[in-house]
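*Asks:* Prediction below, plus the sequence it came from.
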Amino acid sequence: MHRDVQTLVWLVNGLVAWPAKARKRPRAYYTWQGWQHLAEVGSRSLAIVSIIAACTGMILALQAAQQLEKVGALSYVANMVSVTIVKELGPLLTAIILAGRSGAAFCAEIATMQISEEIDALQVIGIDPVRFLVAPKIMAMLIMLPVLTLWADLVGILAGGLFSSLLLGLSLQGYLNQAVLFLGTNDVVASVVKAAGFGGAITVICCWQGFLAREGAADVGRRTTKAVVQSIFMIILLDFFFTALNYIAG
């Protein structure tokens, strides 16, 4: 436990010192790492995020229609779908997808390097492991997770609208107008802030578990599993915190 806490403190201190080091001593290979991770986290996650967001929008539209039809308020399907996706399911599902996809990859990469003593080799040749390995990952997650969340929000709302117009008999134009009128700027900002918080938590937890790997190849799998489970647990906790904060502020 002492080593776990010590490693976490070392990692957080390295991330706090990273911006100052990056300004004083920029290096081309750090920039290359950043672009590589932006592509890996962003564009290569786009398909799975789009599919899950579209399915979520259609499911929400159907569930909302079943309940609202009982009270003659079918026109409010757009309100239910848009608010639920933007405020909750958009950032939450996108973060869970990236925790299982990118977070697991982060942990496995660092754990493998730790076991094969590549981390020690980086330090010997004067390369900061946190700046070289962790900083590009957290930058990619802080940028791409909010972007993917906004995309998921858009896809989910549009999919719900298309589903409602084709199978529920609602006007697509009316659905979209209702969704735009009901959503506020604060809702979108809250969604983006949530996503950024989730991205930071996922990266720190997954990289932390990677640096803790010690016991051979089998430990890579154990650490990766722990990293994903802990990331999802932290996402749920942060979601509750942000939702409560938004409720109090509103």
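*Replies:* Yep, it's here.

*Asks:* alpha carbons only for contacts and neighbour counts from here, please
*Replies:* OK.

*Asks:* what distance separates the start and the end of stretch 120-137?
*Replies:* End-to-end distance for stretch 120-137, by Cα to Cα, to the nearest Å: 19 Å.

*Asks:* Could I get the full set of helices for this structure?
*Replies:* 2-24, 28-41, 46-68, 77-84, 90-98, 104-115, 118-124, 129, 135-163, 172-182, 185-211, 217-249 (DSSP state H).

*Asks:* Using JSON lines, lay out those together with mean neighbour count.
*Replies:* Formatted as JSON lines, the helices of the chain follow (neighbours: other Cα atoms under 10 Å):
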{"stretch": "helix 2-24", "mean neighbour count": "13"}
{"stretch": "helix 28-41", "mean neighbour count": "16"}
{"stretch": "helix 46-68", "mean neighbour count": "19"}
{"stretch": "helix 77-84", "mean neighbour count": "24"}
{"stretch": "helix 90-98", "mean neighbour count": "26"}
{"stretch": "helix 104-115", "mean neighbour count": "23"}
{"stretch": "helix 118-124", "mean neighbour count": "14"}
{"stretch": "helix 129", "mean neighbour count": "19"}
{"stretch": "helix 135-163", "mean neighbour count": "24"}
{"stretch": "helix 172-182", "mean neighbour count": "16"}
{"stretch": "helix 185-211", "mean neighbour count": "23"}
{"stretch": "helix 217-249", "mean neighbour count": "17"}
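
*Asks:* Pick out the residue closest to the middle of the chain.
*Replies:* Closest residue to the average C-alpha location of the chain: Ala95 at 2.9 Å, with Cα atoms, centre = their mean.

*Asks:* Okay, it and Val16: tell me how far apart.
*Replies:* Applying Cα to Cα, the value for Ala95 to Val16 is 23 Å.

*Asks:* Equivalent analysis for Ile143, please.
*Replies:* Distance from Ile143 to Val16, counting by Cα to Cα: 17 Å.

*Asks:* What residues does Gln33 make contact with?
*Replies:* Residues in contact with Gln33 (Cα atoms under 8 Å, 6 or more residues apart in numbering) are Phe132, Pro136.

*Asks:* Tell me which residue of the protein is furthest from the middle?
*Replies:* Farthest-out residue of the chain from its mean C-alpha position, per Cα atoms, centre = their mean: Gly72, at 37.0 Å.

*Asks:* Quick check: that residue vs Ser82, distance?
*Replies:* 19 Å.

*Asks:* got it, and Gly126?
*Replies:* 50 Å.

*Asks:* Same question for Ala195.
*Replies:* Separation of Ala195 from Ser82 (Cα to Cα): 17 Å.

*Asks:* and what of Ala201?
*Replies:* Distance of Ala201 to Ser82, given as Cα to Cα: 26 Å.

*Asks:* re earlier: nearest spatial neighbour of the residue nearest to the centre of the chain, chain-adjacent residues omitted?
*Replies:* Closest residue in space to Ala95, ignoring its immediate chain neighbours: Phe198 at 6.2 Å, by Cα to Cα, 6 or more residues apart in numbering.

*Asks:* Next one for the comparison:
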Amino acid sequence: MAAAAASLRQVTPQRLALAGCWTARGLGNVAELLADAQPARAEQGKEKGEIELEVSGLKALDSAGAYVLQKLLLRLGPAGQPARLLGLPEPMQALMTVVAEQLAQTESVAKPAEPSPGVLERLGREMVKRGSAAWLELLALLSFVGENALALGRCLLRPTRFRWRPMLFNLRLAGVDALALVGLMSFLLGVVVAYQGANQLRQYGANIFVADLIGLSMLREFAPLITAIIIAGRSGSAYAAQIGSMVVSEEIDAMRTLGLLPLELLVLPKLVALVIALPLLTLFADVLGVLGGMLMASVKLDVTPTEFIERFSKAVSVTSYLIGLGKAPVFAAVIVLVGCFQGFRAKGGADSVGRQTTRSVVQSIFLVISADALFSVAFSALDL
């Protein structure tokens, strides 16, 4: 005889009656069977009361049926508690208890935690994140350079658009006021280079070649590089702090509202002034650096100033001098554009201004040294 199919009917809004064989063969379509419990669940929200399942009509129950019944109890009961089960025979009650315990154990097992990323994975993610940010910042910097090139082109076509007074003010601020610091650093650098080379030259009796060492190193590399680094820390940071403070205090927005172009008013005067001032500072650094080296050569190597100058004029060509001087305008443009760019990126408050100022100094020095390396490679390839 075929087993009676499992059935489920609603007796009252809070009571359901189960009948038939709740076994693997008698359950049939479980989805349709459980769908009959939806009306009772809806009624529960209207009339407060505990859902009860009358199971005295059950003819058979196996583990499959007990599993379905236990899930139904949990589904219809209040949060965390199963519904009440009425009229269940003792043997079936034991089976239901076993299935309930098994379900509780299964659901209590926590999902395995995802393994924490290793050092290399974390490093890779951080590098990707920083690389993406650096790429976007580089694109923004290139866009800023293009905007300044267009603004400079407009001013060259109409010279009356130049802000001459701010340019002269920045020329004094970045040029004249920096003479003492640049001269002192260059003089000490010349002393250090001569002092470090003195012992080696003395060993081979080549004291006079200290003029070659000082002349070529200072005029081609050290003077323009040390001058650019000093100006990047001194004036580049000032540019970023000034513009950053104006951005935070909304002065830049006020300029745009009045029809004034911030690039023409704030960036171009600084750019033109430093492009003029930095080659002159480099020339000043050349003179002081050579004087420092000549002094140390006289003290350590007994090379008189006359002998030093005579050898210096033979060792150092005009080309070497112009190579060092020609780097200065490029370094000046890098310092001004990076400083002003970071200033315009400030937002929020004083903390952002300080952060962008620090970035401007670091990036300016990095780009200046990178440009100097590229110049060295290019001049070497051109045999200059």
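*Replies:* Thanks, I have the structure now. Quick caveat, the model's predicted, so the values are computed rather than measured.

*Asks:* coming back round to it: in the second structure, what residue corresponds to the residue nearest to Ala95 of the first structure?
*Replies:* Taking TM-score structural alignment for the superposition, Phe198 of the first structure sits opposite Phe331 in the second structure.

*Asks:* can you check Gln209 of the first structure too?
*Replies:* By TM-score structural alignment, Gln209 of the first structure lines up with Gln342.

*Asks:* okay but that match is in contact with Ala240, surely?
*Replies:* Yes. Contact criterion Cα atoms under 8 Å: Gln342 of the second structure and Ala240 qualify, at 5.9 Å.

*Asks:* list the residues that contact both of those two?
*Replies:* Joint contacts of Gln342 of the second structure and Ala240 (Cα under 8 Å, 6+ apart) are Gln356, Thr357, Ser360.

*Asks:* Show me what the first one lines up with in the first structure.
*Replies:* Read that as Gln356 of the second structure. Gln356 of the second structure maps onto Arg223 in the first structure, by TM-score structural alignment.

*Asks:* What residues does that match make contact with?
*Replies:* Taking Cα under 8 Å, 6+ apart, one finds Cys107, Ala108, Ala111, Gln209, Gly210, Leu212, Ala213 in contact with Arg223 of the first structure.

*Asks:* what does Phe308 of the second structure give?
*Replies:* By Cα under 8 Å, 6+ apart, the neighbours of Phe308 of the second structure are Ile208, Val210, Ala211, Met294.

*Asks:* matching residues in the second structure for stretch 46-65 of the first structure?
*Replies:* Using TM-score structural alignment, stretch 46-65 of the first structure pairs with 179-198 in the second structure.

*Asks:* and the residue nearest to Ala95 of the first structure, how far is that from Pro91 of the first structure?
*Replies:* In terms of Cα to Cα, Phe198 of the first structure sits 8 Å off from Pro91 of the first structure.

*Asks:* for Asn246 of the first structure, same thing?
*Replies:* Taking Cα to Cα, one finds Asn246 of the first structure at 14 Å from Pro91 of the first structure.

*Asks:* Please pull up the equivalent of Val147 of the first structure in the second structure.
*Replies:* Aligned counterpart of Val147 of the first structure in the second structure: Leu280 (TM-score structural alignment).

*Asks:* do the same with Arg101 of the first structure
*Replies:* Aligning on TM-score structural alignment places Arg101 of the first structure opposite Arg234 in the second structure.

*Asks:* again, but for Asn177 of the first structure
*Replies:* So, by TM-score structural alignment, Asn177 of the first structure is matched to Glu310.

*Asks:* Equivalent analysis for Ile85 of the first structure, please.
*Replies:* Under the alignment by TM-score structural alignment, Ile85 of the first structure pairs with Met218 in the second structure.

*Asks:* correct me, but its match touches Leu188?
*Replies:* No. At 11.6 Å, Met218 of the second structure does not count as touching Leu188 under the criterion of Cα under 8 Å.

*Asks:* what touches both of those two?
*Replies:* Gly289.

*Asks:* for Thr149 of the first structure, what are its contacts?
*Replies:* Contact analysis of Thr149 of the first structure by Cα under 8 Å, 6+ apart lists Gly90, Pro91, Thr94, Ser191, Val192, Ala195.

*Asks:* try 7 Å
*Replies:* Counting by Cα atoms under 7 Å, 6 or more residues apart in numbering, Thr149 of the first structure makes contact with Gly90, Pro91, Thr94, Ala195.

*Asks:* and the residue nearest to Gly221 of the first structure when sequence neighbours are not counted, how far is that from Glu118 of the first structure?
*Replies:* Closest residue to Gly221 of the first structure apart from its sequence neighbours, by Cα to Cα, 6+ apart: Ala108 at 7.4 Å. Between Ala108 of the first structure and Glu118 of the first structure the computed distance is 13 Å (Cα to Cα).

*Asks:* Check Gly156 of the first structure too.
*Replies:* Going from Gly156 of the first structure to Glu118 of the first structure by Cα to Cα gives 42 Å.

*Asks:* Then Trp208 of the first structure?
*Replies:* 16 Å.

*Asks:* And for Ser82 of the first structure?
*Replies:* According to Cα to Cα, Ser82 of the first structure and Glu118 of the first structure sit 47 Å apart.

*Asks:* Check Gly100 of the first structure too.
*Replies:* For Gly100 of the first structure, the distance to Glu118 of the first structure - Cα to Cα - is 24 Å.

*Asks:* Gly160 of the first structure too?
*Replies:* 48 Å.

*Asks:* now swap in Leu89 of the first structure and tell me
*Replies:* Leu89 of the first structure is 39 Å from Glu118 of the first structure, where distance means Cα to Cα.

*Asks:* Map Leu261 of the second structure onto the first structure.
*Replies:* Under the alignment by TM-score structural alignment, Leu261 of the second structure pairs with Asp128 in the first structure.

*Asks:* nearest spatial neighbour of its match, skipping sequence neighbours?
*Replies:* Leu122 (6.9 Å).

*Asks:* Wait, that neighbour touches Val130, no?
*Replies:* No. Applying Cα atoms under 7 Å, one finds Leu122 of the first structure not in contact with Val130, separated by 10.3 Å.

*Asks:* mean shift between stretch 361-372 of the second structure and the first structure?
*Replies:* When the first structure is superposed, stretch 361-372 of the second structure averages 0.7 Å from its matched positions, counting by mean Cα distance after the TM-score superposition for the first structure.
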